[in-house]
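>>> just coords:
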């Protein structure tokens, strides 16, 4: 008969301890995985949409904290309204204080100074950084009166890699001594100033300013003919007459392009890229690096491209996905007019089409340039565009936009946060470029102009600007007094 051996009773205390330990380890593992997932989601979210930051973190102190102290001098506001001069008496024991009131120059003096600047073609800091190389990047900045935005643009330029190799050309349509002083304090690269000589400031009561005999904007053509006001027979395609502030922007852009490519002595043999910016732009520290990378890869990635575009008007910026990606499409004025570059070869094609640019009934230079591409150029304008922008628009106010607070720091603060997150995430200075799905190159539909350019005087002034007048002027590193 078999003997039945009883099984040992389970040690309930030991089993409980093992089960408890297992539960604790599982809980800890799940918690760690949860934390890691949150970190990943947070990082990815920041990279995808870094524009969503602390909306209250837009104080002047917060903005300054994100700018190296060595560049704070460009943000310091100086006033010319009045200064106190201390003068001692004959025995040197007391001082008398005299108030010196600043008197801005009159129109005659402004015209004289503008003519002097344009004649001398001064290149500042050339003794420090050497002459312009033929393949160096020239950066042309169109400036009006918004000095606050210009200060931040200069700060962003100062922080860019290889900025010392460039030539900055500031093209002004308003003579302002505070702006001149700011530009002339730039010490990180070569600098030149050019001045549009046919501005509203210098011609306030005559064309191309506002002539008292001009037809009012909304006057009917029949009434204008009866009144015999200027250009009565030629309103724009919407029946309106010219408005000088709107026409000036197109005139200025066309003048500065002709001036830079065909008239300045320093650019006589230049074959590199010319990058176009405006006073209310802001650049990333790797914008020149990326521009050079795009130029090198254009032959392989986009043989038909003759424009490189670094800017965008998007509200969110996905650096996590798009930091090194580019796309190709026909150049579109409303999308690719910010931070774009082309060389002398492209310019020659555009200049030959001057009549199309100057006669197109649209006061916008970018729409006029698109019209040139569609109607005149043998090789249409095609752009290589960065998906992760390196040029940002920080202007809240301008020709088309009027707001109560034109000095808001909010947009500047957001751009700083975008670039800080991209920098910390290692999304700047990509080693290579990747072409995303190439947009289908369809025939762009011809668009009706926006008007504002029906006056025959504007057409003639624009055409006269196109005549090359390069002079053999030796640019000297001196200061105008």
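Cool, got the structure. Everything numeric here is computed off the predicted structure, so don't read it as measured data. Numbering: from 1, shown residues only.
>>> contacts and neighbour counts: CA atoms only from here.
OK.
>>> In the protein, where's the longest helix?
In the chain, taking DSSP state H as the definition, the longest helix is helix 12-48.
>>> how about it: buried residues?
Residues of helix 12-48 classed as buried by neighbour count (16 or more other C-alpha atoms under 10 Å): 44, 46, 47, 48.
>>> just stretch 297-307 next, same as before
Buried-residue list, stretch 297-307, by 16+ other C-alpha under 10 Å: 298, 301, 302, 304, 305, 306, 307.
>>> Over to stretch 95-113?
For stretch 95-113, the neighbour count (16+ other C-alpha under 10 Å) marks 110, 111, 113 as buried.
>>> and the gap between the last one and residue 101?
Computed as C-alpha to C-alpha, to the nearest Å, the residue 113 to residue 101 distance reads 21 Å.
>>> where exactly do the helices run in the stretch 251-400 of the chain?
Listed in chain order, the helices of the stretch 251-400 of the chain (DSSP state H, counting those that start in this stretch) span 287-301, 319-322, 344-352, 354-359, 365-375.
>>> In CSV: those helices, plus distance to residue 167.
What follows is the helices of the stretch 251-400 of the chain, written out as CSV (distance: least, C-alpha to C-alpha, whole Å):
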stretch, distance to residue 167
helix 287-301, 12
helix 319-322, 29
helix 344-352, 16
helix 354-359, 26
helix 365-375, 23
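>>> residue closest to the middle of this structure?
residue 281 (3.1 Å; C-alpha atoms, centre = their mean).
>>> Now do the contacts for the closest residue to that residue other than its chain neighbours.
Spatial nearest neighbour of residue 281, excluding adjacent residues (C-alpha to C-alpha, 6 or more residues apart in numbering): residue 393 at 4.7 Å. Counting by C-alpha atoms under 8 Å, 6 or more residues apart in numbering, residue 393 touches 280, 281, 282, 312, 313, 338.
>>> and the comparison structure, right after this:
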């Protein structure tokens, strides 16, 4: 009798454990919309080392972390899947439908709400904003940020969420898998340890860092979704402006964009990217407000407040392999590589001399300071725009330097040697 009771206890205990594991798997791996669900398989190394099981963390610590994060992560995944499926456009009843000449503004958002508040405030003051569609693309789910977005009443607005973030995948690819090779481990050590992707460090011998890889993945997913998966923009052929959470716009940035677009159609028909920002520290709005320059598109020069349309995107998407397999974790340098190596003609940019988009972020992924200087950065930009006020809204444009010379080749920055990143990026591509 005693033996029979113990057997029943073991069966009950085993059933409870099995049920808990089944529920966790169901909550964490259901409901994501795109691309197809291959990525639990990608956590293993390539075929040569995929069967190895060494370097596993202690079982107890893994289970403890799973149990502690289970409700939070599963809830977040469910909510972002719902946002991405429903695609609700707020304020749609207040403003006219999106036209082909309307501007779509896409903001890539992480978690810096202080910066985002200032960007939203500057957008609210922009001339013509009521005709635009504002899209927030998030790689971090935060209710405070969502509440900020819901306060926007000056234009149509919608949100979408990158579904493969480090937040929702904290201990598995595309996040940081405990079995991944440490960044600075040598290839010889990695092969001996049999950690994930040991055979494929980057060009400098380093292994992937998830927080950096995510930025390029998010940018690519966002662009694909805007042009191919978002109902509100599926037939839109007008300009799409790409902004980031730590940027700030001048009140005439939409006016200037449309003026540049018109100018290109008439005088510079090879132009396919418009750039509203600049990294120059000195500019004179009295002299330069209406001046623009034409040149091949350069990643580190024309990536701020850049805009292009569906026709340009279709060319870019056809060269997805060059973007996704290029060993550089920066989306802009990868785009320049694509432009130089794949396109029949390099991307051509028309850029402003006096900026309409400003960078106010002193801290972020690449910079860690005790004092991020947000207040001083905002004051500096506001002083610039106040002094430039009478020179905004130029009546016409003056084309400055123009060259047909190809841009210089750039060195790869690495950080993108992992074959799993290549596959994930390509699987998010919609041609």
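Nice, thanks for sending it over. What you see is a predicted model, and the numbers here were worked out from it, not measured in a lab.
>>> May I see the buried residues of stretch 95-113 of the first structure organised as JSON lines, with distance to residue 135 of the first structure and secondary structure added?
Formatted as JSON lines, those follow (distance: C-alpha to C-alpha, whole Å; DSSP: H, G, I helix; E, B strand; the rest coil):
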{"residue": "110", "distance to residue 135 of the first structure": "34", "secondary structure": "helix"}
{"residue": "111", "distance to residue 135 of the first structure": "34", "secondary structure": "helix"}
{"residue": "113", "distance to residue 135 of the first structure": "31", "secondary structure": "helix"}
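>>> Among those residues, which one lies nearest to residue 176 of the first structure?
Of all the buried residues of stretch 95-113 of the first structure, residue 110 has the smallest distance to residue 176 of the first structure: 9.1 Å, by C-alpha to C-alpha.
>>> any idea what that closest one aligns with in the second structure?
Alignment note (TM-score structural alignment): residue 110 of the first structure maps to residue 76 of the second structure.
>>> And the residue nearest to the centre of the first structure, what's its match in the second structure?
Matched to the second structure by TM-score structural alignment, residue 281 of the first structure sits across from residue 247.
>>> got the contact list for that match?
115, 116, 119, 357, 358, 359, 360, 361.
>>> Give the aligned equivalent of residue 301 of the second structure in the first structure.
Mapped onto the first structure by TM-score structural alignment, residue 301 of the second structure lines up with residue 335.
>>> I'd guessed its match sits against residue 313; true?
Yes - between residue 335 of the first structure and residue 313 a contact is recorded at 7.0 Å, counting by C-alpha atoms under 8 Å.
>>> What's the residue nearest to residue 281 of the first structure aligned with over in the second structure?
Residue 393 of the first structure maps onto residue 359 in the second structure, by TM-score structural alignment.
>>> so how far is residue 7 of the second structure from that match?
66 Å.
>>> How about residue 263 of the second structure?
Distance from residue 263 of the second structure to residue 7 of the second structure, by C-alpha to C-alpha: 82 Å.
>>> and residue 317 of the second structure, how many residues sit next to it?
Neighbour count for residue 317 of the second structure, taken as other C-alpha atoms under 10 Å: 18.
>>> aligned partner of it in the first structure?
So, by TM-score structural alignment, residue 317 of the second structure is matched to residue 351.
>>> Spatially, what comes nearest to that match if we skip its sequence neighbours?
That would be residue 466: by C-alpha to C-alpha, 6+ apart, it lies 7.3 Å from residue 351 of the first structure.
>>> Which of the three states applies to the aligned partner of that neighbour in the second structure?
With the correspondence set by TM-score structural alignment, residue 466 of the first structure lines up against residue 429 in the second structure. Three-state call for residue 429 of the second structure (DSSP: H, G, I helix; E, B strand; the rest coil): coil.
>>> Count the neighbours of residue 429 of the second structure for me.
Counted by other C-alpha under 10 Å, the residues lying close to residue 429 of the second structure total 19.
>>> what sits against it?
By C-alpha under 8 Å, 6+ apart, the contact list for residue 429 of the second structure reads 220, 221, 224, 317, 320.
>>> can you check residue 115 of the second structure too?
Listed by C-alpha under 8 Å, 6+ apart, the contact set of residue 115 of the second structure reads 245, 246, 247, 360, 361, 374.
>>> and what of residue 297 of the first structure?
Residues near residue 297 of the first structure by C-alpha under 8 Å, 6+ apart: residue 433.
>>> what residue of the second structure matches up with it?
Using TM-score structural alignment, the partner of residue 297 of the first structure in the second structure is residue 263.
>>> What's residue 307 of the first structure aligned with over in the second structure?
Counting by TM-score structural alignment, residue 307 of the first structure corresponds to residue 273 in the second structure.
>>> give me the element the corresponding residue of the first structure for residue 106 of the second structure is part of.
Matched by TM-score structural alignment, residue 106 of the second structure corresponds to residue 140 in the first structure. For residue 140 of the first structure, the host element (DSSP states H and E) is strand 138-143.
>>> Between helix 287-301 and the very next helix or strand once past that strand, find me the angle.
Using DSSP H and E, the helix or strand that follows strand 138-143 of the first structure towards the C-terminus is helix 147-158. Put simply, helix 147-158 of the first structure runs at 70 degrees to helix 287-301, going by axes from the mean of the first three to the mean of the last three C-alpha atoms, to 10 degrees.
>>> Where does the helix or strand just after helix 147-158 of the first structure end up in the second structure?
Per DSSP H and E, the first helix or strand lying C-terminal to helix 147-158 of the first structure is strand 167-172. Aligned by TM-score structural alignment, strand 167-172 of the first structure corresponds to residues 133-138 of the second structure.
>>> which residue ranges form the strands in the stretch 151-300 of the second structure?
Counting by DSSP state E, counting those that start in this stretch, the stretch 151-300 of the second structure has strands at residues 156-161, 240-244, 247-249, 273-275, 291-296.
>>> so of these, which one's packed in deepest?
Ranked by mean neighbour count, these are led by strand 273-275 with a mean of 28 (mean count of other C-alpha atoms under 10 Å).
>>> helices or strands up against that one?
Under the contact definition 3 or more C-alpha pairs under 8 Å, 6 or more residues apart in numbering; DSSP states H and E, strand 273-275 of the second structure sits against helix 253-267, strand 306-308, strand 348-352.
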